[in-house]
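Peer 1: this one's structure only:
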């Protein structure tokens, strides 16, 4: 089965035109058009939906430390939605630097990742076969001044705890919009961090995540509720 390559979009308008053309289409139809095989389920292919849509839209960054559309500065985030239109889970943003810290919000990777985001809702009701799950209407978004102020305050609080060696004290309750959670395939995937006395320690990798409450509010502001409540 041949895999098609789509040229990167040259403008935000082109990105939006491409993603709007996908709205309402089932994942199986998109995969067949691109020559991609459907996994049986997403348990062992968690990033498959995002990879499929990146391919369909001509994203080029892959796993590189850059936005998905680097020449446009646009990051793409899929939003798996329940049947009632609410996000199913929190949204991964990027890894947490546990050494070699960037302590300036303006140049932080979190800010760069979230400065311009293409949110692509995708049906994720487990009662719907993967091949029949549809893509929703996308949103090209930048944080408002109020949203960025809260994101910045969260980031500064969390990064201060990381820098002070308080990583193990961080829980999912810290942060209003942004939180830090472990991100590893298993408990043996350790990396270097900083302990309470500044000493090197081995710990689990961590990731920054946006709370589902934040994306729920975002969707509620721009869309009617119940995006996939009727089939």
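Peer 2: Received the coordinates, thanks. No experiment lies behind these values; they were computed from the predicted model shown.
Peer 1: C-alpha only now, for contacts and for neighbours.
Peer 2: Fine.
Peer 1: What is the neighbour count of residue 168?
Peer 2: 12 (other C-alpha atoms under 10 Å).
Peer 1: sec struct for it, please.
Peer 2: Put simply, residue 168 is helix when judged by DSSP: H, G, I helix; E, B strand; the rest coil.
Peer 1: do you know how far it is from residue 155?
Peer 2: 16 Å (C-alpha to C-alpha, to the nearest Å).
Peer 1: what do you get for residue 93?
Peer 2: 12 Å.
Peer 1: how about the strands in this structure?
Peer 2: For the chain, applying DSSP state E gives strands covering 75-81, 91-95, 117-123, 139-141, 178-182, 191-194, 200-203, 206-210.
Peer 1: Find the residue closest to residue 34 in space, skipping its chain neighbours.
Peer 2: Residue nearest to residue 34 in three dimensions, not counting chain neighbours: residue 4, with 5.2 Å by C-alpha to C-alpha, 6 or more residues apart in numbering.
Peer 1: so how far is stretch 46-65 from its chain's centroid?
Peer 2: Its chain's average C-alpha position is 11 Å from that of stretch 46-65, according to C-alpha atoms, centre = their mean, to the nearest Å.
Peer 1: ok, and what's touching it?
Peer 2: Stretch 46-65 has contacts (C-alpha atoms under 8 Å, 6 or more residues apart in numbering) with 5-9, 15, 18-19, 27, 30-31, 34, 36, 42, 67-70, 76-78.
Peer 1: do the same with stretch 125-142
Peer 2: Under C-alpha under 8 Å, 6+ apart, the answer for stretch 125-142 is 16, 19-20, 22-29, 38, 40-41, 81-83, 114-124, 227.
Peer 1: hold the first one in mind and look at this next one:
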């Protein structure tokens, strides 16, 4: 166990990154936190991003909260995904904050969503609530890029959602819009408002929104690669 060490610098290539991620598989969050001298919260209610922070530390991620990919030099984003005992995702996956103004002429090819999902290192983590946080195991990593069909699904949903935002319909969008990608409020509280365009074209204040991958998309992605 002592031979395992966090990567102190960003990995030079994806082989090094994947090899390090594979070494973490089978360890518990408590074991990795202890080896990295990181304290463990009682639960994730106030520390929702703690698992991501722990794995970024072990994998040498460089982005922090910057809008670039976690491993910018490699063009790879890190996504942890809580799964049940059958390897199925337990929640939707946050992709990025959605721009609610200044969207004239935006296209899928240069969108932030496509940039973030171009190449993803998925790390499944046990997520069932009855398992204490420290005892949850890390799963086998998956380095993924969307297939043509997956990209087409994402693109169609993104275009539909962005059309509604541009047309001033942001307040009408629900989590049911989109087959694989959804738009949902993303704010610490209801007072954190941001600028958007209203139905009559005038500026309004609304909750910030984020793009999320639906569970059906990530479930199929994991099932395809792990033959679940």
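Peer 2: The structure has been received and is ready for your questions. Quantities reported herein were computed from a predicted structural model and do not represent experimental measurements.
Peer 1: that older thread, buried members of the contacts of stretch 46-65 of structure 1 into ChimeraX, please.
Peer 2: The ChimeraX selection below is limited to those of those classed as buried (16 or more other C-alpha atoms under 10 Å):
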select :8,9,15,19,27,30,31,34,36,67,68,69,76,77,78
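Peer 1: quick one, which of residue 93 and residue 155 of structure 1 is more surrounded?
Peer 2: Remark: of residue 93 of structure 1 and residue 155, residue 155 carries more neighbours, 25 against 19, as counted by other C-alpha under 10 Å.
Peer 1: Who are the contact partners of the counterpart of that one in structure 2?
Peer 2: Using TM-score structural alignment as the criterion, residue 155 of structure 1 maps onto residue 158 of structure 2. Residue 158 of structure 2 makes contact with 108, 178, 181, according to C-alpha under 8 Å, 6+ apart.
Peer 1: The counterpart of residue 220 of structure 1 in structure 2: neighbouring residues, count only.
Peer 2: In structure 2, the residue matched to residue 220 of structure 1 (TM-score structural alignment) is residue 223. By other C-alpha under 10 Å, 13 other residues sit near residue 223 of structure 2.
Peer 1: what separates residue 223 of structure 2 from residue 217 of structure 2, distance-wise?
Peer 2: For residue 223 of structure 2, the distance to residue 217 of structure 2 - C-alpha to C-alpha - is 10 Å.
Peer 1: ok, back up a step: the match of residue 155 of structure 1 and residue 181 of structure 2, how far apart?
Peer 2: 7 Å.
Peer 1: need the contact list for the counterpart of residue 210 of structure 1 in structure 2.
Peer 2: Alignment note (TM-score structural alignment): residue 210 of structure 1 maps to residue 213 of structure 2. For residue 213 of structure 2, the contacting residues are 92, 93, 94, 95, 180, 181, 182, by C-alpha under 8 Å, 6+ apart.
Peer 1: Looking for the alignment partner of the fourth one in structure 1.
Peer 2: Structural alignment places residue 95 of structure 2 opposite residue 93 in structure 1 (criterion: TM-score structural alignment).
Peer 1: And for the fifth one?
Peer 2: Following TM-score structural alignment, the counterpart assigned to residue 180 of structure 2 within structure 1 is residue 177.
Peer 1: in structure 2, which spans are helices?
Peer 2: 14-24, 29-35, 50-59, 112-117, 148-166, 215-226 (DSSP state H).
Peer 1: got CSV for the ones you listed, with distance to residue 102 of structure 2 too?
Peer 2: Compiled in CSV, the helices of structure 2 are given as follows (distance: least, C-alpha to C-alpha, whole Å):
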stretch, distance to residue 102 of structure 2
helix 14-24, 35
helix 29-35, 41
helix 50-59, 30
helix 112-117, 14
helix 148-166, 9
helix 215-226, 29
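Peer 1: Would you mind telling me which of those is nearest residue 200 of structure 2?
Peer 2: Evaluated with C-alpha to C-alpha, the helices of structure 2 place helix 148-166 nearest to residue 200 of structure 2, the distance being 11.3 Å.
Peer 1: ok now the closest one, how far from the chain's centre?
Peer 2: Taking mean C-alpha positions (C-alpha atoms, centre = their mean), helix 148-166 of structure 2 and its chain are 17 Å apart.
Peer 1: Stretch 203-217 of structure 2 too?
Peer 2: 13 Å.
Peer 1: can you count the residues close to the alignment partner in structure 2 of residue 32 of structure 1?
Peer 2: Counting by TM-score structural alignment, residue 32 of structure 1 corresponds to residue 34 in structure 2. By the measure other C-alpha under 10 Å, the count of residues near residue 34 of structure 2 is 12.
Peer 1: ok, now how distant is residue 34 of structure 2 from residue 67 of structure 2?
Peer 2: From residue 34 of structure 2 to residue 67 of structure 2 the distance is 29 Å (C-alpha to C-alpha).
Peer 1: got it, and residue 81 of structure 2?
Peer 2: Distance from residue 81 of structure 2 to residue 67 of structure 2, by C-alpha to C-alpha: 20 Å.
Peer 1: okay, now residue 50 of structure 1: neighbour count?
Peer 2: Neighbours of residue 50 of structure 1 under the rule other C-alpha under 10 Å: 16.
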